[in-house]
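Sequence and predicted structure, then a few things I'm wondering about:
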Amino acid sequence: MRPSSRSSIRFAGASLLALALPAAAHAQSAAPLPALVGEVKIPNQSFKLANGLTVVVHEDRKAPIVAVSMWYNVGAKDEPKGKTGFAHLFEHLMFNGSENLPGDTFKWLQEMGATDENGTTSFDRTNYFQTVPKAALDRALFLESDRMGYLLGAVTQEKLDNQRGVVQNEKRQNYDNRPGGMVFPTVYQNLFPEGHPYHHIPIGSMADLDAATLLDVQTWFRENYGPNNAVLVLAGDVSAAEARTLVQKYFGSIKRGPVNVPAQASVPPASPKSIVLKDKVAATSVSRWWAVPGMLDKNTQALDLAGSVLGGLASSRLSQILVRDEKLAVAVSASNGANQRVGTFSVSATVRPGVDPVVVEKRLDEIVADYVAKGPTRDELRRAATALVASQIRGLEQVGGFGGKAVALAEGQLYAGDANWYRTELQRYASVTPAQVQTAMRQWLTRPPLKLRLEQGERPASDEAKGAQSKPAGAVPAPTKRDVPPLGSFASLDFPTVERATLSNGIKVTYARRTAVPLTQLALSFDAGSASDPANARGLQALTANLLDEGAGALNAQAIAERREELGMSLNVSSSLDRTNLVSSMLSANIAPSLQLLETIVERPTFAQDDLDRLRNQTLTGIAQSQRDANGIVQRNLPTLLYGASHPYATVGAGLPDAMKRFTRNDIVSYSQAWLRPDNLEIFVVSNLPLADITRQLEARFGNWTAPAGVAKGTKAFTAAPPSVSGPRIYLIDRPNSPQSVIVGAQVTPLQSNADILAADAGADVLGGNFLSRLNSDLRETRGWSYGVGGGFSLNEKLVPYTIQAPVQADRTGESIAAINSQISDLFGSKPVTGEELERLVSNNVKSLPGQYETSAAVMSALIQNDLLGRPDDYQEKLAARYQALTTGQLVPALRAAVDPQKMTWLVVGDAAKVRPQLEKLGMPIEVITTK
């Protein structure tokens, strides 16, 4: 529903683990996989109302929040011919207000302080979810019941026309304007024949969306959204007894709907095809696709693990052979994507530039054939299953959202008729044998696949909207009046106590304890970031950091990947302008060997020439691809326009190609010695283990680490000032045949990130910082020109820029910039912040605080940002009082002091032939530039 919404895919397994395991000194002594899986529990109770609504309740009292997740048993597979995209279109319409909660649904969600609020549509279901403070549970249930039973009186022709336009812009953004965006629909159109329920993808066609009438959508709603066709899951600070009373109160009077029998579908006979697609891609990719059984089939878990071993894990066979050993590809993947009835198994490789794609296709087919013939090893399966279970443990803290406990329960109940289906899945993962995987692969992957090659070239024109057709509109029924329940008393945020320690070599440790999960989240944060790159060596920082786990000590990249998987450990490089962070999530039971591996990676990287050459090629391919993608073009060009080419913040995506080509191993080693060193490091930890245990473990691994002798610590030179701007200017980058333009307006503000900028930030929130902001409400919800518009401040250590980003349909590019400027002028002039806007902003930011810091990852992110910006440890806990003290008269002056519309730099990426005539009407200087 929101721009962050994604096409939903199956969430395998549970999101809850309750473990009490002994610390392990070595991976071999870690708890065996069956024992881990045996501890996975999401205690729940279920009941059904007389009208057929199935309710599942999981009680979790760790925080005063409740996830409310409503799943309807209707998706794209249930759409008849001529009505493709209806389920997804209705997902949007159900966010446009109901009979007793009129207006945009996000208005009511913000009033409740909701977090993780969204909706998604898949082939098999439509869901709506939000996590709300316990005090808003009545209101949240009323909201879901009102749009289930009392919706159509609020669905007007105007709303239908608007959301039709929004969905069509979503299609342009996610499929038509994105390189490779046509692969997904092409695969389903060719694997599943005409008339098969999975022949079309959930977004639907422009023509069918154009043809939708009010009567059509009313009929669609009445046939599919009754209580007997839904599952409601409540997970969090609520008991089953409380839930039964509330659900009966709000849903009990809703009448049953027609009995919906979801479309049945079987795996069709193989129809071998070879398809060549052309698009704005930098490197050719080749892939193989098979139609396979759906999620309830006994072979599904075996195929899941087969995909992980083949191309899903960092240690996968495809990675080792095609990327690391033979260097024929720069990226590979393999996975099993199971829908309810059927699924797809795919393998793919992005061809290394200069290599013949035919050679890669031949090797890909040979590797798959050999794998199917011989099967995986027991060790490979154990690592794949451990990695999967560890991933589920990391979802423990989240009660809702895209993949929390509520998702596991709802998915099982809806698809399998069993909320505890996650147990069956995980038990199968733990017990699958190599022979079972081999049998499943021989049954399904020996059939002729769909062969697809995506190569550089001109993409065929996408189908475009032609406007809604004239048909009987349908009458809007009279609304039914219901009393909206009041909100209760909201709990304050209880941010964990921040503690500190110092290792014997001076490394500072900042720590917070969270005991809900047996996990340790740890970040090694170096004072580096992309600002540490010299102006003539953009990308050196990122390349060096990414090389760390490609080889260290006696371990090569394959060995490091295997060791991480054995331990259930994740490791990601997360670089910002100001910091280089190595973020790891560890099973606390395996913290000792995990820290041992991390120590080796950070203190003894080998930076082998072979690894450097390989990663350089991968990076150059990524740079070339970003030069073809509209958003990538923005990321590569905006920093230089904003800060000036010589400023440390003028980072250019993954780097400059010319500089990347000339980096030597000596450059990498020198950078690492100057920046990735103990006297430039702070460690942040959130763990269920006490600080004393953490400090002891860290001291053993990092306490003796010393800076390299005779090498000075790196320093950043913030001497160059950003270019002065005398007036607004448009920079245009031509991207021919783009159905959508990406508009960015940006400027460096006079704000200091370590100062009190709450009033200015709140003003920016009203203008463009959330779904109900003026910019998004205008361009998306009123005009229907965009899938989503946003803007706000970026709090860097040295400078604070303000940025607005608006992807819009190409024929509205000029008008969109004019509309944005009009909204800014109105806010600064005749239409200042209203009392309603302030009330909504304060309510949302205060009430949502417990939900915002539900997880350990969120807490650690706050610790890192507080340190970067010099904030006190109690910053988060004092936010509520500071928001409540704001007045309408503070916001606009604070924002106006920071943002000057006359100093805005506009960057537009789109089809210049279509866009420039529109831009010329704005009266600003226009300069056409080429992408970096």
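Now that the structure is in, tell me what you want to look at.

Could you use CA atoms for every contact and neighbour count after this?
Will do.

so what's A243 closest to, chain neighbours aside?
Excluding the flanking residues, the one nearest A243 by CA to CA, 6 or more residues apart in numbering is V57, at 7.3 Å.

quick one: contacts for the one you found?
N44, Q45, S46, V233, L234, A235, V238, S239, A240, A243 (CA atoms under 8 Å, 6 or more residues apart in numbering).

Using the three-state scheme, assign it.
strand (DSSP: H, G, I helix; E, B strand; the rest coil).

if I look at it, how far off is T930?
V57 sits 56 Å away from T930, going by CA to CA, to the nearest Å.

So V892 sits against V833, correct?
Yes. Here V892 reaches V833: they are 6.9 Å apart, a contact under CA atoms under 8 Å.

any common contacting residues for those two?
G763, L827.

how many neighbours does T515 have?
For T515, the neighbour count with other CA atoms under 10 Å is 15.

Hmm, it is touching N688, no?
Yes. Using CA under 8 Å, T515 is in contact with N688, at 4.1 Å.

Spell out the residue ranges of the helices in the stretch 101-250 of the chain.
Taking DSSP state H, counting those that start in this stretch, the helices of the stretch 101-250 of the chain run over residues 105-112, 137-149, 157-171, 183-191, 206-211, 214-224, 240-251.

And here is the other one:
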Amino acid sequence: MKKLRYSIGLLGLMLTHLAFSQTKLVETVTRKEGELIIPYQKYVLPNGLTLVVHEDHSDPIVHVDVTYHVGSAREEIGKSGFAHFFEHMMFQGSDHVADDEHFKLVTEAGGTLNGTTNGDRTNYFETVPSNQLERALWLEADRMGFLLDAVTQKKFEIQRATVKNERGQNYDNRPYGLAYEYTAKNLYPYGHPYSWLTIGYIEDLNRVNVNDLKNFFLRWYGPNNAVLTIGGDVDPKQVVQLTEKYFGSILKGPEVTKTIVPPVVVDKDRYVSYEDNIRFPMLRITYPTVARFHPDEAPLDALAQILGGGKSSLFYKNLVKTEKAVQANVGHPANELAGEFTFTVLPFPNVRLDSAEAIIRNSLTEFEARGVTDDDLAQFKATREAEIVNYLSSVAGKVSQLASFQTFTGSPNYLPTELKRYQALTKADIMRVYNQYIKGKKAVILTVYPKDKKEMVAHPDNYTVVTEGYKAPNYGYEGLKYAKAKDSFDRSKKPASGASPTLKVPPFWTDKLPNGLKMIGTKNDEVPNVTLLFSVKGGHTLSANDPSKAGIAQLTAALMNEATQNFSNEEINAKLEKLGSTIQIYASTEEIQVSVSSLTKNLDATLALVEEKMFRPKFATEDFDRLKKQQIELISNQSTQPVVIANKAYNRLLYGPDNIRAVPTSGTVKTVESITLADVKAFYQQNFSPSVTNLVIVGDVEKAALLPKLDFLKKWAAKPVALPKAPVAKKVDKTRIYLIDKDKAAQSEIRIGYLTDLPFDATGDYYRAGLANYILGGAFNSRINMNLREDKGWTYGARSAFGSTKTPGPFTASAGVKAAATDSSVVEFIKEITNYGKTGITEDELAFLKSSVGQRDALRYETSFQKALFLNQIIDYDLPGNFVEQQSQILQKMTKKEIDAIAKKHLPVNNMIITVVGNKSAVKPGLQRLGYEVVELDKEGNPAAAEGTSTPAALGGASSTTPKK
């Protein structure tokens, strides 16, 4: 009988293929040796769906992307946010896919998935093991052709609330989050497709109804307005057959034509402003330019980099280096219908914004006088080439490029043209576009000023949006009808998985220098690039020896990014840009890292600059003074950011005020003020040692060819570095709520957890605890996220995790939630943690855990960066080469009893810290009713000065752990 069923299934597939055999092969593009090109086959189905297939067997994975040529630019006045709203609705089930099952099925298969929306397109994508291709196509086809009957009022309301929370978290509650909204509505004419944000306005989201949303789907989500791009470990013939089977019967949608709008004209400088809860004011000047792929896009991109793209730019020299601004950059984002040339400056609080505007205009005059240099052009071309090469390092990156090129140019094979138009740039091209689009032209000049400081604006507001005379176009919503596809097979049957692919853990080599430096590496020749990652142990934790100098590791790393003994900062950055290379040095809690990326052909020259930066930093007084000032200002700025406030307070409560881990890596204003240049030099001399350094190398180079290039590392003298031991964590005596006031905050940040006794291990208790947490708060469809986001609509995302290194770290559950649901969210967090600790995992959840985690390794080793992280873990924790196999065995043998015991032991809900940052006047009364002691803290995590800040438990004493409303 099994053979008969298989034969019938195969016959059905063959009949389906015959029914849709009108699928046309449009073109085949192959790659010759040495070419930078993405090979593919392009097809068009009778219903208008474009299919692009890229075959790449380097990893056992496949990436599926469906791009619909609809974004917020297709929306109407008064109905903004539809495209993004619909992106959310597309994950809420369809006729043959149950509610929330899309996420579950992909995650269960070891894959990842998401969707994104911008002004011009919406895309949905999955990366899955290659044996899961058919399931991914079945899922995407079902929501393309069978969605609307599954769109209920309840789902609609939950996702509307989720989108509102996303706006609150990413825009309304974030410093400068509304800057682009103000720019867009004042730059573009009223009704222009780019005159509102993709997220939309709250009032529009409030007025929309479910039928409006259904009409939006019917108008724009037809197969003829979509590109299906599939890349990876696939057989193109099978891909075509499966695409015809699942997508071929979906009916063609209404015709979609290209949107055409006139060029944007700004006839006078438009000064506008708004107030925000910030420390640094913002000045943003925006000029209208050209659309993406316009001939002038490339020279305008080059102009942006020359003026403000790096440390050799004019803006850096005139604004950052002179200590007028903490940040200054220039960008040229270009989209399908228009582009913007934008200057953005965050001046120090003592710098007038009209003065900052004058510096910008003087910098442009300086540019006119000096023109474009040969170095400018060489740096831009090399940088752009490296960016393109790096983007092709993953199958997802290649698929995204093919999909974008097909959607906006009509040809997936635009990459050679893209390279050519940038490499063909001349100095004259750049000066021409400067004169045409910037010199003497008018702009929107936005000021974002701190609370109660409107006098800081660069110029009084002088512009109001003109709404008269606007006539809405006909979007074609009349007479739309929902008609489903008719099939010769049963869509309700989920496709079975193919044979599991053979996982390819990258083969690696190890070595060790006489000075103690440990090395690990692997060859990866998929792209002509090499990545190196140095990890110098110690980092911020070394300040435990002298807490009064906390922040010194970050300041030291920042200075190592500056001038060297042989080159100025500008000179060395110019050299790197000409090579298309990057060297970035930064500090974290436990290490200082040196991250290097180089095209293979430029590796020797890049390594010479690595040697210069690592071993010959200049530590110049002027650089030290400037960077110290910046670090102090940035610390002060943290008090305006709810996420940072929550993390700082939570860490202080976890570790205690005397633990260096309670202090941010940046230090405090007091500690950084005490640091001298001599302190930095001493910190570098005493702690920057090969004896505590690991080096990971991944890229297009053999070990035998690489090691001679690294001979300079043998000269690095070893020093004894004593890494501090972590103090023993103190147990939390009872669960309390710690409240930090953030006046008028639209959302509250919640952190719930405790400091564990679990150091990192790859195959022991820590690994097992992470597996147990996966169901509670690790996966998208975890209990916590499904409750707070998908069921309640209170948050854009909620999660939990164990986070340890060699030092035991915390268990933390966290979310940003809408203010009105703050107390209810705490209740639901505690409920989920309590229930999981009491009743443990279900058998279905255990099966999901084993399937999801057991198959996701196929996705873990694809890119050079992923390989580097994998190898870094091996060398850092001295793991055996087969630890992945050991993890797999542990996972498959895990029982419900074992996970239940872990949850019970490591989720001490009676002894946790609950930290809430929100609008005290709105959230405190609700929190007080939960039965916990409520302790108020200031923004630094210290007890608040006001009296009456502690509230006795109202229900059953202070140790009550059963929150009630």
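It's in. Here the structure is a predicted model, which means the values were calculated and not measured.

thinking again about what came up before, for the contacts of V57 of the first structure, work out which two are farthest apart.
The largest separation in those, counting by CA to CA, is between S46 and V238 at 13.3 Å.

Comparing those two, which residue is more hemmed in?
V238 (20 against 16).

Need the counterpart of that one in the second structure.
V238 of the first structure maps onto V234 in the second structure, with residues paired by TM-score structural alignment.

Now do the same contact list for I902 of the second structure.
Per CA under 8 Å, 6+ apart, neighbours of I902 of the second structure: R768, A769, A772.

From the residues you listed, which land in helices?
When these are checked against helices (DSSP state H), the matches are R768, A769, A772.

For the last one, give me its contacts.
Counting by CA under 8 Å, 6+ apart, A772 of the second structure touches I899, I902, A903.

from those residues, which is closest to A369 of the second structure?
Nearest to A369 of the second structure out of the contacts of A772 of the second structure is A903 (CA to CA; 68.0 Å).

so what's the closest one closest to, chain neighbours aside?
In space, and not counting its chain neighbours, A903 of the second structure is closest to G837: 4.9 Å by CA to CA, 6+ apart.

And for I899 of the second structure?
Counting by CA to CA, 6+ apart, the residue nearest I899 of the second structure is A772, at 5.6 Å.

Residue in the first structure paired with that neighbour?
Aligned by TM-score structural alignment, A772 of the second structure pairs with G763 of the first structure.

Same check on Y246 of the second structure?
By TM-score structural alignment, Y246 of the second structure lines up with Y250.

I'd say that match and L141 touch.
Yes. Taking CA under 8 Å as the definition, Y250 of the first structure is a contact partner of L141 at 6.7 Å.

ok, now which ones touch H540 of the second structure?
Taking CA under 8 Å, 6+ apart as the test, what H540 of the second structure contacts is A550, G551, I552, A553, Q554, A587, S588, T589, E590, E591, I660, T665.

quick one: it and R616 of the second structure, what's the gap?
Following CA to CA, the distance that separates H540 of the second structure from R616 of the second structure is 22 Å.

Look at A496 of the second structure and say how many residues are nearby.
Neighbourhood size, A496 of the second structure [other CA under 10 Å]: 10.

so what's it up against?
E134, R135.

which element is it on?
Secondary structure assignment for A496 of the second structure, by DSSP states H and E: no helix or strand.

And it, how far from A109 of the second structure?
11 Å.

Show the contacting residues for the counterpart of L513 of the second structure in the first structure.
In the first structure, the residue matched to L513 of the second structure (TM-score structural alignment) is L503. L503 of the first structure makes contacts with V509, T695, L698, E699, F702, G703, as judged by CA under 8 Å, 6+ apart.

For L503 of the first structure, give its distance to D679 of the first structure.
L503 of the first structure is 11 Å from D679 of the first structure, where distance means CA to CA.

do the same with S574 of the first structure
Noted for S574 of the first structure: a distance of 20 Å to D679 of the first structure, by CA to CA.

Kindly report the same for A302 of the first structure.
To D679 of the first structure, A302 of the first structure is 47 Å away according to CA to CA.

That'll do, ta.
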